[in-house]
Structure formats: C-alpha cells, structure tokens
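Participant: only the shape, not the letters, is given here:
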C-alpha cells in the first residue's frame, strides 16, 4: 500500500532539472516549484528564468521565486501548501530550521558527492581538481548545518580519466534523479531505510568557484593544470596569455617528461598542440578559444597565425 506524496520542489540550475522530472514522474503531487528570481544573463544582460523555472512552467507547475524564505509571509505561503516533503536540489538559499520543520517528512537534499567529502557549493569541480577517482550522489535529510544531515540513500560513480566538469555534472544529475525516484517510492510505501549519520572523519569543503581560479599557474605540475582545464569545462574555463593573446584553454593533456626550461615556457608547437613547460612535466594544449571567437583545435589556430611556427619559444603567462 502506497500513499500519494504532496511534494514541494526547490532548485535552480540545470543540475536540478532531472530531479524535478523525477518528482513529476513519481507517484506524488508536485504542489509548487521554488527557484531563484530571474537574473541578468548573456551579453545583453537580459533577465532570464532559471532552468528549473523553465521546466516547471513547461509542466504547468506553479512557480514561487522569493528572494528569501526568512519572512513570516514566505513561511506561511509554504506551510499553506501542506507538503509532506520538500525536495531541495541546488536551490541557492539557506533554509532555516523553521522552514525545514514545515513539511511533515522534512526536507531532502540531493548532493553531488559522497558525503562527508565535498560538502558545499562546488563538489563536482573540487573532486576533479583533487584527482578523485570516485564520486557519487547522496540523498540527505536536511538539517541546519552545511550538508551535514544524515544520509538516506547514496550512489557511487567512477570518474573517467578524461572527465570534464560538464560530463561529470550530467552523469551525476542523471544518477541523482534515479536515486531520488527510488527514495520517493520508498517513502510513499513507508519503507524508507533508517538514516545514516555522517562520519566525523573525511570531511572536506567544496568552496564556491571563483573566476580568478581560472588563470593557469605554470609553476604547478602538468597534472594539476590538466585537472584544472577539465574541471573548469564548461565554467569558468581555464585561461592563459600566449603570444600576446588571452586564450581560453578547453582541452589539454599532461606529459611527464622533464624539461630544464622555466615554467611557462613554450617548448614546442604543431598540429598536435602547444607544449608548455610546467613546474613539473609538460602540458600540451590541444583546444583553445580566442577572445570573441569560438573554441577550436590548436591546429586551426596555428593555421590562422603561420608566423608563430617560426618562433622557437615564447613565454606563457
């Protein structure tokens, strides 16, 4: 015997959309979708609805966009919906204990890491930057602390050697939706397993990404720089100054050969890429983007600038 759940969904970016669809497909009533207010976006800075808002409107679900849930009026509006559960996925607002207590079964969060590793805002990119070989998603019962609540369900995922922030994002979003769908089925059948308290050991924090991190520091190892290039695809995208141009670096591979040239020195270039000496090893840049241009293979960029092939070496900055 299962019951039909009354669910409120709260989320904002693309990552949350598969979970919203999982709620819509489950045996539950989605009463409303909460998402961040429309923000300026693009070169024209036009107000743009979040990915979750667009998906909700397409599904005919009522959308709420409060700037905060701290006011009495906002809490009353949520309480009037009489939800059994609130599902939160990358919403972007902190929920107070008063808000967490409104749904009968509390609030669930789908988080893109194997908690307690990588609590916080950017778990996907931080896992790649750290060279993790495994990650996953967790369904957590929310409490007042930052991603510190007990775990209801968890799914693991191996990280591929050529994984980018974008590819891992998409795989984890799909896996999170599958896990959430299972959780909703279990809750509806009153068969939810007992929550597991997070371990005190192994806690790390995935701090929010800053565009300043995108600039490549050539004194780092080639392995670290390759991880940064992959982690920051599609945002904020690694960058460097090379031959007088600011270039965004979309793809690169680390090579372990030792060199005696200073870090940041170009040591070779051709159709296969541009090799730059690092603090340890060599990074071969294979795909770039000029300011105002499109991303392209290095070979195409060099074809447009044949004079560069006559230069023996040049520093990257």
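Facilitator: Thanks, I have the structure now. What you see is a predicted model, and the numbers here were worked out from it, not measured in a lab.

Participant: all contacts plus neighbour counts: C-alpha atoms, from now on.
Facilitator: Noted.

Participant: I'd like the next helix or strand past the helix or strand that contains residue 53.
Facilitator: Using DSSP states H and E, residue 53 sits within helix 51-58. Proceeding C-terminally, helix 51-58 gives way to strand 63-64 as the next helix or strand, assigned by DSSP H and E.

Participant: other residues contacting the helix holding residue 53?
Facilitator: Helix 51-58 is contacted by residues 11-14, 16-17, 20, 33, 35, 62-63 when judged by CA atoms under 8 Å, 6 or more residues apart in numbering.

Participant: ok, of these, which come out buried?
Facilitator: Restricting those to buried positions leaves 11-14, 16-17, 20, 33, 35, 63, with burial counted as 16 or more other CA atoms under 10 Å.

Participant: closest one of these to residue 71?
Facilitator: Top of the list for closeness to residue 71, among the buried ones among the contacts of helix 51-58 and by CA to CA, is residue 35 at 16.3 Å.

Participant: here's the one I want to compare it with:
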C-alpha cells in the first residue's frame, strides 16, 4: 500500500520500521522539525527522521499542516492512507480527507479511556489493571474516531513508563501492519461512557507529596520513569526517586523509618515506601548502598514536605 507516515518519537519509529518490513511503500514521512538537544543544544533529528533517512524515504518537516502549499504537496504524493503515531501536529480536515482510506492513528490506550497526549503515564498513575493500543480512524475530534482494531494486556505490578511504552510500541506496530493488510476495515464507534482525558505531563507533577499513600507514590514513581522522574526534596535539595516498593509500615509523614544497604524506608500518608534507587541533582542513578556513600541519610531524618 502506498502511504504517508507521520510520527516523531521512538514509539512511532517502531511502527514505521514494521510498516517498511511488511513491504508497504512509504512514499513520504512527516515528522517534527529538528529540535535542540544535548549539552551543546545542537539540532537533533527525531527518531522517525533518522529511520526514514536510513531507509531512503523522503522526509518532510513542515511547522504546520494548515498551509495550502503544504496540503498540495501531500496531495501530490497520491497516498492511499496516512498512518499517524505521536506526530505532534494537528491534522486539519483537508489533510484527513486526502487519502482514499483516510488517516489511521496508533493510540496507546483502550479508547475511549485516556484520549489525549499522555495515555501511558495516566494509565499507570490511575492504577489501571490493563491497557492496550487502538488503531483508530482519525476525525476532527481529539481521539474520537471509530476503532478499527484493538489489542489489550494486563499492566504488570512493577511496570514503569519505560517498560509500558516499549510493550505498547511493539503492540502498536503489529496492529497497524495488520490493519493495513485488511483495509478497508469497519470501524467501531467509541461509546459515550467511560471517556477520560490524558493531559500532557507537566514537570511540576513530578514532585512527591509524602501525605499520599504508599501505593499512590509507588505508581507515581513508576509512571514518571523515565520522564520527568519523580522528585523529592531533602534539605532543600532535589532527589529523584527511581525505584521503590510500598510497605505496610507507618509513621510521621516524610520521616525516614530505617535505612539499610538495600533501601530507605519513608513513611507516607498511608503505609511506607522502601526506596531502592535514587539520584541527586546532576548525579547518576544509584542503588541505595552507593547513594549512601556520598549522602549519609539516617533513620529519623525527614524529607521536605510540599508547601
């Protein structure tokens, strides 16, 4: 099938790789303009752009798709379908209407739950028992279109944002190839009940509030691993927490109950959190025994509480 692919991060690159491997003709790749990154803040291509160039696929990086000249360039491709995965730009109706089979979106949730920008982290934060991927026929509304294919799996107890991302990216790649091979597919309208929105992650959300339950903070730490990293404050300094497990212990909120070579146990609003991997500002992620060598925390110390 002759298609246009629109995507930007690693999640999308995995789908593009699968589509190319399946033998489809990717005539054009749309991706976000190069962004400054790294210590030197040099312009860096997106993962999708790098993959496209490796495969000799033409790349187009318009800042908007609302421009008539841009739309004319897309129309000239003569694509039968457009596949969209975490692209980052709004597709106007004129673009949605271009391909014969329309535009298909790979969305990392079980729609209509978690429409929007951050479904992976929101599912973890909410303690959802399962998640999955929907291949959706795009329309003007935000993730409101009919679902062509869906796949689901349970969320594991130790799942992080990183591991869940990788599992969903793999599922999304497999499902979109399956969908492309079966077009045209009937769409299942999304039910009106059960709609939730996955708002974009704000870095301010990363701050840990020790008055919340240990179970909530466990999900908080896992959801924000790797981005933006759950942040606690100790003596006015930021410490990122990367790995922890909830315990039934209790005590004064934010107080360190005990410290050993494997964990620092901190009292929460309900229960306690046994933290096993930390990172000081500007430092590396360290296991507790290595962290304690340079930062001697002890039982009785207390993490700062949010104002």
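Facilitator: Cool, the structure landed. None of the values given here were measured: they were computed from a predicted structure.

Participant: out of the contacts of helix 51-58 of structure 1, who's nearest residue 275 of structure 1?
Facilitator: Using CA to CA, residue 14 comes nearest to residue 275 of structure 1 of the contacts of helix 51-58 of structure 1, at 34.8 Å.

Participant: contacts only, for the aligned residue in structure 2 for that closest one.
Facilitator: Under the alignment defined by TM-score structural alignment, residue 14 of structure 1 is paired with residue 10 of structure 2. By CA under 8 Å, 6+ apart, the contact set of residue 10 of structure 2 is 47-48.

Participant: ok, residue 16 of structure 2 to residue 259 of structure 2 distance?
Facilitator: Residue 16 of structure 2 is 47 Å from residue 259 of structure 2, where distance means CA to CA, to the nearest Å.

Participant: circling back: would JSON lines of the buried ones among the contacts of helix 51-58 of structure 1 with secondary structure and distance to residue 300 of structure 1 be doable?
Facilitator: Putting these into JSON lines (DSSP: H, G, I helix; E, B strand; the rest coil; distance: CA to CA, whole Å) gives the following:
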{"residue": "11", "secondary structure": "strand", "distance to residue 300 of structure 1": "40"}
{"residue": "12", "secondary structure": "coil", "distance to residue 300 of structure 1": "37"}
{"residue": "13", "secondary structure": "coil", "distance to residue 300 of structure 1": "34"}
{"residue": "14", "secondary structure": "helix", "distance to residue 300 of structure 1": "32"}
{"residue": "16", "secondary structure": "helix", "distance to residue 300 of structure 1": "37"}
{"residue": "17", "secondary structure": "helix", "distance to residue 300 of structure 1": "36"}
{"residue": "20", "secondary structure": "helix", "distance to residue 300 of structure 1": "41"}
{"residue": "33", "secondary structure": "strand", "distance to residue 300 of structure 1": "45"}
{"residue": "35", "secondary structure": "coil", "distance to residue 300 of structure 1": "42"}
{"residue": "63", "secondary structure": "strand", "distance to residue 300 of structure 1": "46"}
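
Participant: I'd like those as CSV, with distance to residue 110 of structure 1 appended.
Facilitator: As requested, those are arranged in CSV below (distance: CA to CA, whole Å):
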residue, distance to residue 110 of structure 1
11, 10
12, 13
13, 13
14, 13
16, 9
17, 12
20, 11
33, 16
35, 15
63, 20
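
Participant: farthest pair in the residues you listed?
Facilitator: Of all pairs drawn from these, the greatest distance, 16.2 Å, lies between 14 and 63 (CA to CA).

Participant: if we can go back for a sec, mean deviation of the helix holding residue 53 of structure 1 from structure 2?
Facilitator: Mean deviation of helix 51-58 of structure 1 from its aligned counterpart in structure 2 after superposition (mean CA distance after the TM-score superposition for structure 1): 0.5 Å.

Participant: what residues sit buried inside that helix?
Facilitator: By neighbour count, with 16+ other CA under 10 Å as the criterion, the buried positions of helix 51-58 of structure 1 are 51-53, 55-56.

Participant: and what of stretch 220-227 of structure 2?
Facilitator: For stretch 220-227 of structure 2, the buried set under the neighbour-count rule, 16+ other CA under 10 Å, comprises 220-225.

Participant: A strand includes residue 301 of structure 1, no?
Facilitator: No - judged by DSSP: H, G, I helix; E, B strand; the rest coil, residue 301 of structure 1 forms no part of a strand; its state is helix.

Participant: report the longest helix in structure 2, please.
Facilitator: Using DSSP state H to assign secondary structure, the helix with the most residues in structure 2 is helix 161-182.

Participant: what does that helix contact?
Facilitator: Contacts of helix 161-182 of structure 2 from elsewhere in the structure, counted by CA under 8 Å, 6+ apart, are 1, 11-12, 14-16, 18-19, 22, 106-108, 120-121, 124, 132-135, 148-151, 155, 185, 222-227.

Participant: in structure 1, what stretch matches it?
Facilitator: Helix 161-182 of structure 2 lines up with residues 165-186 of structure 1 when matched by TM-score structural alignment.

Participant: host element of the residue most central in space within structure 2?
Facilitator: Against the mean C-alpha coordinate of structure 2, by CA atoms, centre = their mean, the closest residue is residue 120 at 4.9 Å. Using DSSP H and E, the secondary-structure element containing residue 120 of structure 2 is helix 119-125.

Participant: now residue 284 of structure 1
Facilitator: Assigned by DSSP H and E, residue 284 of structure 1 falls within strand 282-290.

Participant: rewinding a little: what does the residue nearest to the centre of structure 2 align to in structure 1?
Facilitator: Counting by TM-score structural alignment, the partner of residue 120 of structure 2 is residue 124.

Participant: before we move on, the earlier item: so among the contacts of helix 161-182 of structure 2, which ones count as buried?
Facilitator: Those of the contacts of helix 161-182 of structure 2 that meet the buried threshold are 11-12, 14-16, 18-19, 106-108, 120-121, 124, 132-135, 148-151, 155, 222-225, by 16+ other CA under 10 Å.

Participant: what's the matching range in structure 2 for the strand holding residue 284 of structure 1?
Facilitator: For strand 282-290 of structure 1, the matching stretch in structure 2 spans residues 272-280, with TM-score structural alignment as the criterion.

Participant: mean distance between the matching stretch and structure 1 after superposition?
Facilitator: Following superposition, stretch 272-280 of structure 2 is found to deviate from structure 1 by 0.8 Å on average (mean CA distance after the TM-score superposition for structure 1).
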